[in-house]
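# this one's structure only:
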């Protein structure tokens, strides 16, 4: 056994904003997996304690961290990349336009799923429509794949330290609660 195989990779910090966005994708994927498991769990077990907790966890993530992630991209990362794309004559700007449209679709899909999850969280047995769950999960996985394949490598290649620092600061500020100066976890 290699000695380095026992080492745990440290979580990225906001000092590495692109890596932090990638880590967000991992958490989104994990929540999507939980959503699929919950959909499979409900027909046999109903809105039991386990289902209620899973529904609350999924809602907490997509109600808080999900919008922060979209805002990180839309308000801070994407404008920098569109500018770089125009300067470098890259097709990334066109990809970003489609990603923005996908954000709206994902948000609408989430709103529909959330109504069912809210009932489950309250102990009311409702079933998640398998097609709706599959569409949501598939759309997110496809969206993440495009960002990680094309957008994030472009960001890492063309953004300078100053731009990355501004992106980082904006991400931290978005998660800072002004009265207590704490960071909302993702």
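Done, it's in. Predicted, not measured: the structure shown is a model, and the values here were computed from it.
# Please make it C-alpha for all contacts and neighbour counts, starting now.
Fine.
# A helix includes residue 90, no?
No. Counting by DSSP: H, G, I helix; E, B strand; the rest coil, residue 90 is not found in a helix; it is coil.
# Quick check: it vs residue 130, distance?
To residue 130, residue 90 is 38 Å away according to CA to CA, to the nearest Å.
# And residue 121, by the same measure?
18 Å.
# who has more neighbours, these two?
For the pair residue 121 and residue 130, the greater number of neighbours falls to residue 121 (22 against 12), based on other CA atoms under 10 Å.
# Was I right to think the more buried one contacts residue 55?
Yes. In this structure, residue 121 is within contact of residue 55 by CA atoms under 8 Å, at 5.3 Å.
# Now residue 21: closest residue in space, sequence neighbours ignored.
Leaving aside its chain neighbours, residue 21 sits nearest to residue 69 (7.2 Å; criterion: CA to CA, 6 or more residues apart in numbering).
# put this beside the first:
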């Protein structure tokens, strides 16, 4: 009988597969993560769009809607009430002004609730943006704007249009509110 040499032992097939077991199936997790990575470019644009929408919405409220509400409450509502004819017309304007002012507070309250999460979105941070509150804000403002455009502003046109001075006074008042003060020496 011949003794096996070291070279013969190496060529002898082994039935012990233990060294390969660590490799079998090891690519499953790697491939799963690589497939997720392959989706990443498609997700970047929606994420960037979400940040832009959040930033634009913050600016809209800060520089647009809140100022618009102030203009209406301090100037337009006051002018319409002051120029309305006593009796039914003035009562109608008063009811509308109260409704619009109440709606302003509701819209601003919902906005306050959403604002902190929108700020997080603009920074690309995780945020629990409440879809129902977003929808409530959009719905409330859409309804508010529709009423104002179809009912209140046409009435204001009639009321303030009776006297050119009243319309001019409103225009001047709004202009003064939005003109920065002149700073300097006199």
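Ah, there it is. In this text the structure is predicted, and so the values were computed from the model without any measurement.
# and the helix or strand containing the residue nearest to residue 21 of structure 1, how far from structure 2 on average?
Using DSSP states H and E, residue 69 of structure 1 sits in helix 66-71. Taking mean CA distance after the TM-score superposition for structure 1, the mean distance separating helix 66-71 of structure 1 from the aligned residues in structure 2 is 1.1 Å.
# packing partners for that helix?
With contacts taken as 3 or more CA pairs under 8 Å, 6 or more residues apart in numbering; DSSP states H and E, helix 66-71 of structure 1 sits against helix 17-45.
# quick one: buried residues of the helix or strand just after the helix it packs on?
The helix or strand immediately downstream of helix 17-45 of structure 1 is helix 49-60, counting by DSSP H and E. Using 16 or more other CA atoms under 10 Å as the test for burial, helix 49-60 of structure 1 gives 51-59.
# got the angle between helix 49-60 of structure 1 and helix 17-45?
150 degrees (axes from the mean of the first three to the mean of the last three CA atoms, to 10 degrees).
# who's in contact with residue 118 of structure 2?
Contacts for residue 118 of structure 2 (CA atoms under 8 Å, 6 or more residues apart in numbering) come out as 54-55, 58, 127, 129.
# Turn those into TSV, columns for distance to residue 108 of structure 2.
Converted to TSV, the contacts of residue 118 of structure 2 look like this (distance: CA to CA, whole Å):
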residue	distance to residue 108 of structure 2
54	16
55	17
58	12
127	20
129	16
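# And the residues you listed, which two are furthest apart?
Largest separation among these by CA to CA: 58 and 127, giving 15.0 Å.
# now the helices for structure 2?
6-11, 18-21, 27-60, 66-71, 77-83, 88-122, 131-147, 153-161, 164-178 (DSSP state H).
# Let me know which of those is tucked in deepest.
helix 77-83 (a mean of 19; mean count of other CA atoms under 10 Å).
# mean deviation (superposed) between it and structure 1, please.
Mean for helix 77-83 of structure 2 is 2.0 Å (mean CA distance after the TM-score superposition for structure 1).
# Please list the residues outside that helix that contact it.
In contact with helix 77-83 of structure 2 (CA under 8 Å, 6+ apart) are residues 90, 93-94, 97, 156, 159-160, 166, 170.
# can you rerun that using 10 Å?
Applying CA atoms under 10 Å, 6 or more residues apart in numbering, the external contacts of helix 77-83 of structure 2 come out as 70-73, 76, 89-94, 96-98, 100-101, 152-153, 155-163, 166-167, 169-170, 173.
# With stretch 141-160 of structure 1 instead?
With CA under 10 Å, 6+ apart as the criterion, stretch 141-160 of structure 1 contacts 17-19, 21-22, 24-26, 28-29, 32, 77-78, 80-81, 84-85, 88, 90-93, 95-96, 98-99, 102-103, 106, 135-140, 163-165, 167.
# Check stretch 173-186 of structure 1 too.
Against stretch 173-186 of structure 1 from outside (CA under 10 Å, 6+ apart): 20, 23-24, 27-28, 60-62, 64-66, 68-69, 71-72, 167-168, 170, 172.
# mind redoing it with 7 Å?
With CA atoms under 7 Å, 6 or more residues apart in numbering as the contact definition, stretch 173-186 of structure 1 has outside contacts at residue 65.
# tell me how far that stretch is from the chain's mean position?
In terms of CA atoms, centre = their mean, to the nearest Å, the centre of stretch 173-186 of structure 1 is found 18 Å from the chain centre.
# Check stretch 51-63 of structure 2 too.
On CA atoms, centre = their mean, the centre of stretch 51-63 of structure 2 falls 6 Å from the chain's centre.
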